[in-house]
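>>> compute the structure for the input listed below.
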Amino acid sequence: MNITTLERTRAAWIADEDAAVLGRIRDSHVHLAVWQRARPRDLDWLDSLDYDGIDDVQETLPVESLACTLPAKLLQAGYPEGPHSALGHEITALALRYARIMQTKSIRMRLEIVETDACRKFHMDNVRARLLMPLTEPGTQWIEAEAGPEEPINHLRAGDVGIFKGRIWAETPAILHRSPPIAGTGVARLLLVLDLPSPTRTAET
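Prediction:
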């Protein structure tokens, strides 16, 4: 993993093309760790999926059985047979990585279709640490808490994986995020959210 200027100055966030960067969320000064990558090509079918026939998936599942149980959950939600296997593999791999970082044996997963602005204000979730991966554009927006009004808004691209510290782990906000404004545009976004089991609050992002 490359050591960036941001790392040397102990910034509140760190990003890298190496997946190992996600483990840096355990560093005391890191409030956001981003694995920068392109969405896997075998998920390109998500861009043309008719979400009218798809239900949200919200489950708390043991990590050890996720590979066996997740495919049936996706089929029940309406994801097409065949292509859904690539989505299941992607979610399982990320859940295993998140579970190792957070030292947990089960995870709470939400695979949601978002068609509104959801949480339109920049905020910090009341959880320990939350993994977000936009599966379609536009992705979750984020800023540094001390950013001025003229500073640009950052966002996760489809395929990027971000782990955001929440208030349970860091009482003082350093990174704030929000759902991108899409109300009235006809756009639907697909978002994967991973949490520890029974989070205090499951605010939309």
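>>> okay, CA-based contacts and neighbour counts for the rest of this
Noted.
>>> grab the most central residue of this structure for me.
Most central residue of the chain, judged by C-alpha distance to the mean C-alpha position with CA atoms, centre = their mean, is Leu132 at 0.6 Å.
>>> which neighbouring elements make contact with the longest helix seen in the chain?
As assigned by DSSP state H, the longest helix anywhere in the chain is helix 84-102. In this structure, helix 84-102 packs against helix 66-77, strand 106-114, with contacts taken as 3 or more CA pairs under 8 Å, 6 or more residues apart in numbering; DSSP states H and E.
>>> another one to check against the first:
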Amino acid sequence: MRPAPALAEPHALVDASHAFVWTPEELADIYRDGLNLCVWRRGLDAPLSHWLSDVTATRELDVIARVRSEAPDLRLRLGGLPQGPLFEAWLADVHFLVRLYSDLLGATELGVRIHILDRDMCPRFHVDRVGVRLLCTYAGPATEWLENAHVVRSALGATGDVTRPGASVHALERFDVALLKGESWPGNQGNGAVHRSPAISGSGRRRLFLSIEAL
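All right, here's what the predicted structure looks like:
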């Protein structure tokens, strides 16, 4: 991956609830009390990004797998995609993120989802009833999220209309590795990261994303 630009500090803590970091080791910041979103901004690999965009535009993919962290072999489930060096590079990255999640969270059995979508999967702002979920968008628009200060948490529910007046809706970037702390993390009830899928239904746009969580 292209390295992030050099910064004066090793990572940027934007406020008490979310942080951007520049190395995978710094994703351990997710353990900070009160922090509910930690994003490793690792930049794009241009050839791989082009290949993934082409795959997303022309293929279907709907993988839901239960894997062990010591042997997360997803090759057979992804065998319908074009083979070659760029496929191998992407598969290695997916396996790396599975092991990274396992190392950070101490999980041995993981739920992995890899989807190519042409519709909105979770269009309303919401929180997850999990401990921590890893998200990475490889192609197309990425997950959108709100800062804690911009959320009316009492309005979370069916409408997803939770933004305060003037709130900014942020979006992750392709290849970002995001850890989102959910409501089931010990001590995090009422502080789950508020996020939604980007709006793509009817637009002709498609996205390829990976999700990992402990089982």
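>>> just say which of the helices and strands packed on helix 84-102 of the first structure is most tucked in.
Per-residue neighbour counts averaged over each of these give the maximum for strand 106-114, namely a mean of 20 (mean count of other CA atoms under 10 Å).
>>> what range does it cover in the second structure?
Against the second structure, the aligned range for strand 106-114 of the first structure is residues 109-117 (TM-score structural alignment).
>>> hmm, who's touching that stretch?
Where contact means CA atoms under 8 Å, 6 or more residues apart in numbering, the residues beyond stretch 109-117 of the second structure that reach it are 56, 59-69, 98, 102, 206-215.
>>> in helices only, show me those.
Helix and strand membership here follows DSSP H; of the contacts of stretch 109-117 of the second structure, those in helices are Thr56, Val98, Ser102.
>>> identify, from these, the entry nearest to Glu26 of the second structure.
When these are compared for distance to Glu26 of the second structure (CA to CA), Ser102 comes out closest, at 14.7 Å.
>>> do I have it right that the closest one meets Ser69?
Yes - at 6.1 Å, Ser102 of the second structure counts as touching Ser69 under the criterion of CA atoms under 8 Å.
>>> what do the two both touch?
Residues touching both Ser102 of the second structure and Ser69 comprise Thr108, Leu110, with contact defined as CA under 8 Å, 6+ apart.
>>> tally of neighbours for Ala188 of the first structure?
Residues contacting Ala188 of the first structure under the criterion other CA atoms under 10 Å number 20.
>>> swap that for Tyr101 of the second structure, sorry
Under the neighbour criterion other CA under 10 Å, Tyr101 of the second structure is assigned a count of 24.
>>> now swap in His170 of the second structure and tell me
Using other CA under 10 Å, the number of residues around His170 of the second structure comes to 13.
>>> narrow the contacts of stretch 109-117 of the second structure to those that are buried.
Neighbour counting with 16 or more other CA atoms under 10 Å marks 56, 61, 66-69, 98, 102, 206-214 as buried within these.
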